[in-house]
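Participant: Sequence and predicted model, in that order:
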Amino acid sequence: MAVAGLAVTNVASAGAADGRSRPAHDKALQADLEALVADGSLPGALMSVRNRDGRVTNYTAGVGDLRTRSKVPTDGYVRIASSTKMFTAVAILQLADEGKLALDDTVEKFLPGVVRGTGAGAAVDGRTITVRQLLNHTSGMTTEMPLMPRGILPIKDRYFDARELLDAALTQAPTYGPGQDRAWGYSNAGYVLLGLVAQKVAGRPFAEVVTERIINPIGLKETYYPGPGDRDIRSPHPQGYLPARDDAGKPTGDLVDITRFDPSIAGAAGQMIATPSDVNKFLVALQGGRLLKPNRLAEMRQTVSAPGFPEGWRYGLGTIEMKLSCGITAYGHGGDADGFQTRTAITPEGRAVTVAVTNDEVGRGEVLTFFDKALCAKE
């Protein structure tokens, strides 16, 4: 499961550049990728597949820029959104391996007096929330993002400090009421808090923690955590879009280019940018033991029920267990940042797939069906 020396085949939207199918090109997957973008609501799609034998094939479909009608760049950079949570979880688990924290430690141990809810969030208390509960979304932290009540457009150029995100979340009601058992609830705020924990324990900015512990050691040349004020995406990249809405909030049928915005609103929960093939390299390194010891990886894959997720999906520690239609269980994540929808996973045999489309608000069911098929494919 080595990352180095992978064979690579690039496939353009209409097939191989020389007009002939390459050995690793799955024509059925290419046709299905084309079908995803056929009606134009998803302008572009790109995918990287790493086969069990280490061969990498990159696919594209649609257009990369609606204004210029340029092609989708092969293996271009995209916002991976909540797949960032895998990186955050790995950083926390590495710190646990080093004895710098324990998963059942409370948040209070590392951030004394910081996590105290107010108003509707008065029941949220860092003295009763553990690191493990943050990792598997059973902490009770809000599922809302209160600083973007009207979506990304009004705040697209606004920088948010992680503490500001946390303080806003602490005004929100928890996912369980007084006297109730803890309820599972997918919480970006919980992962923002994990970023603060990792930063405090490691003694370095969170972006540096991820870069020095994960990105650099396994040679991810096309993965990065955007710095303060960085609103752009490295080239090459497709443009990201969201549906335009009228004053009443109803879609107009047009698409708005939202490629450029400040991703700090997501922080350690979803700020990162990468190419699909680099995300697959991360999954290969993780499964191959280059980032976590086997017992920690097994712990990462211990799951809880995740109401609201697709049938057969459960949540671990920053990773999703996915039961596929072919009977295989894969592990990965997904993410929806404004303009980009991504899904990524690896099977036990080492087949890794990352697919991205350039509109995060439509076609989610169709993308998941395609993603399942790509993971289950034999070649």
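Facilitator: Here it is on my side, so go on.
Participant: C-alpha from now on. contacts and neighbour counts both.
Facilitator: Noted.
Participant: From Phe160, how far out is Met148?
Facilitator: Applying Cα to Cα, to the nearest Å, the value for Met148 to Phe160 is 11 Å.
Participant: between the two, who's got more neighbours?
Facilitator: Neighbours around Met148 and Phe160, counted as other Cα atoms under 10 Å, are more numerous at Phe160. The numbers are 18 against 13.
Participant: My read is that the more buried one contacts Ile265, right?
Facilitator: Yes - taking Cα atoms under 8 Å as the definition, Phe160 is a contact partner of Ile265 at 5.7 Å.
Participant: what about the helices in the stretch 1-150 of the chain?
Facilitator: Here the stretch 1-150 of the chain has its helices, by DSSP state H, counting those that start in this stretch, at 27-36, 84-97, 131-135.
Participant: Buried deepest among those helices, which one?
Facilitator: Among these, ranked by average contacts under mean count of other Cα atoms under 10 Å, first place goes to helix 131-135 (a mean of 25).
Participant: Counting by contacts, list what that one packs against.
Facilitator: In terms of contacts (3 or more Cα pairs under 8 Å, 6 or more residues apart in numbering; DSSP states H and E), helix 131-135 is packed against helix 188-202.
Participant: now the angle from the helix it packs on to helix 84-97?
Facilitator: Relative orientation of helix 188-202 and helix 84-97, computed by axes from the mean of the first three to the mean of the last three Cα atoms, to 10 degrees: 40 degrees.
Participant: And here is the other one:
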Amino acid sequence: MRRAFGATFLAGMFLGLAACVSGPSQQQVELQAMADGFLTENPDVPAVALAVIDAEGQLAGAAAGEAGPDGESMTPAMPVRIASNTKTYVAAAVLRLWEDGEVDLDAPIGGLIDPELAAMLDGDGYDLQAITVRHLLMHVSGMPDHADDAYVAIVLDDTSRQWSRADQVALLVENHDPLGPTMSEFRYSDTGYVLLGDIIERTTGKPLATSVRTLLGFERLGLETTWWEQAEAQPAGTAPRARQSLEGTDTTDWNPSMDMYGGGGLVGSVEDLAVFWAALMRGEIFARPETLEEMVSAPGHPFPEDYRLGVFPRGEGDSEIYFHGGFWGTIAGYSPAQDVAVAGVVTDQAGVRNLAAIVMEMLTPTEAE
């Protein structure tokens, strides 16, 4: 739990950001104090980084702690594995294809996914003529998650294993049965986004990494420290990835294929995360404003309080915000009321709940607004 310092300091910083009374340099000072204070309150976390884009489009970032065993200082430009934050990028890529008439959100997935994957799922009782692309995006396909505690145990047993998309779907089939009819239950499912990654590849005829990069315009947005691990080379001039850990266990050198096919896979800095979220929510990625509205409202979702299309919601009405998190300790989101994007990372997953509390408080509008 955060102590009084966190809440008190955060309130002051939040008002400064919302009112835009302080320039970028002042925001930088305030963010740095927040990062330093976070490490004081969370001594088991090696490093933290934060980035904010305010309503004027000014980017401010700060970090504290060591990013590696050799004492390298953490920075907000240092790449990290963003894990499930990748889902927002994947959902946006699917929606770009929908804009272009290349994908029907309400089409059954049976004819869209690799026949090998379809055969496995069909043989386990999944109705591939009932499950649609939209169902996968909303996590209401009736499909559980292959990436459960048992999966983590398998990965821990051999962290160098090279996983394929088919391996992960096979694990789902082996360990889980369908939950029930589509739309009957919200169940967060990495497997569903692994299938969406396959649909993107088969629709574009290009690798997932290339497709997402092109559809979302990484270069145009200036996402210079974002790439798809293993599938793309690390961009020249970027810092080495910060070392990330799972409650003290260093996971940096684990084979990235464990989480690489659409449920996760991207590496990026918190600065890039904030830039992406601001661009996405300000309508700079989609060709039509209706597409962004489709993403954030998810018409027809039976559980709209739980998820939309690639984003989590929180609050309601004018106070609603959108966000996503990643297993290794990242969280990013956007407040429409403030027109502010925030992203953060802790380099040990043990600190992610406390980080999330700070980021969510930064995004939540105050009564004065």
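Facilitator: It's in. Model, not experiment: these values are computed from the prediction.
Participant: on that earlier part again, quick one: which of the helices of the stretch 1-150 of the first structure is nearest Leu368 of the first structure?
Facilitator: helix 27-36 (10.8 Å; Cα to Cα).
Participant: for the closest one, the distance to its chain's centre please.
Facilitator: From the chain centre to the centre of helix 27-36 of the first structure is a distance of 23 Å (Cα atoms, centre = their mean, to the nearest Å).
Participant: Repeat that for stretch 63-71 of the first structure.
Facilitator: Its chain's C-alpha centre and that of stretch 63-71 of the first structure lie 25 Å apart, by Cα atoms, centre = their mean.
Participant: Show me which positions of that stretch end up buried.
Facilitator: 63-66, 71 (16 or more other Cα atoms under 10 Å).
Participant: how about those residues, which pair is most distant?
Facilitator: Leu66 and Lys71 (9.6 Å).
Participant: where along the stretch 151-300 of the first structure do the strands fall?
Facilitator: For the stretch 151-300 of the first structure, the strands defined by DSSP state E, counting those that start in this stretch occupy 223-224, 241-245, 251-257, 273-274.
Participant: Report the aligned residue range of the second structure for the first one.
Facilitator: Correspondence between strand 223-224 of the first structure and the second structure is established over residues 226-227, with TM-score structural alignment as the criterion.
Participant: what's the closest of the buried residues of stretch 63-71 of the first structure to Phe206 of the first structure?
Facilitator: The closest of the buried residues of stretch 63-71 of the first structure, once distances to Phe206 of the first structure are taken by Cα to Cα, is Gly64, at 31.4 Å.
Participant: which one in the second structure is aligned with the closest one?
Facilitator: Aligned counterpart of Gly64 of the first structure in the second structure: Ala67 (TM-score structural alignment).
Participant: where's its match relative to Val345 of the second structure, distance?
Facilitator: For Ala67 of the second structure relative to Val345 of the second structure (Cα to Cα), the value is 11 Å.
Participant: Pull the number of nearby residues for the residue mapped onto Pro46 of the second structure from the first structure.
Facilitator: Alignment note: Pro46 of the second structure maps to Pro43 in the first structure; criterion TM-score structural alignment. By other Cα under 10 Å, 25 other residues sit near Pro43 of the first structure.
Participant: ok, now Asp157 of the second structure?
Facilitator: 10.
Participant: And it, how far from Val52 of the second structure?
Facilitator: For Asp157 of the second structure relative to Val52 of the second structure (Cα to Cα), the value is 38 Å.
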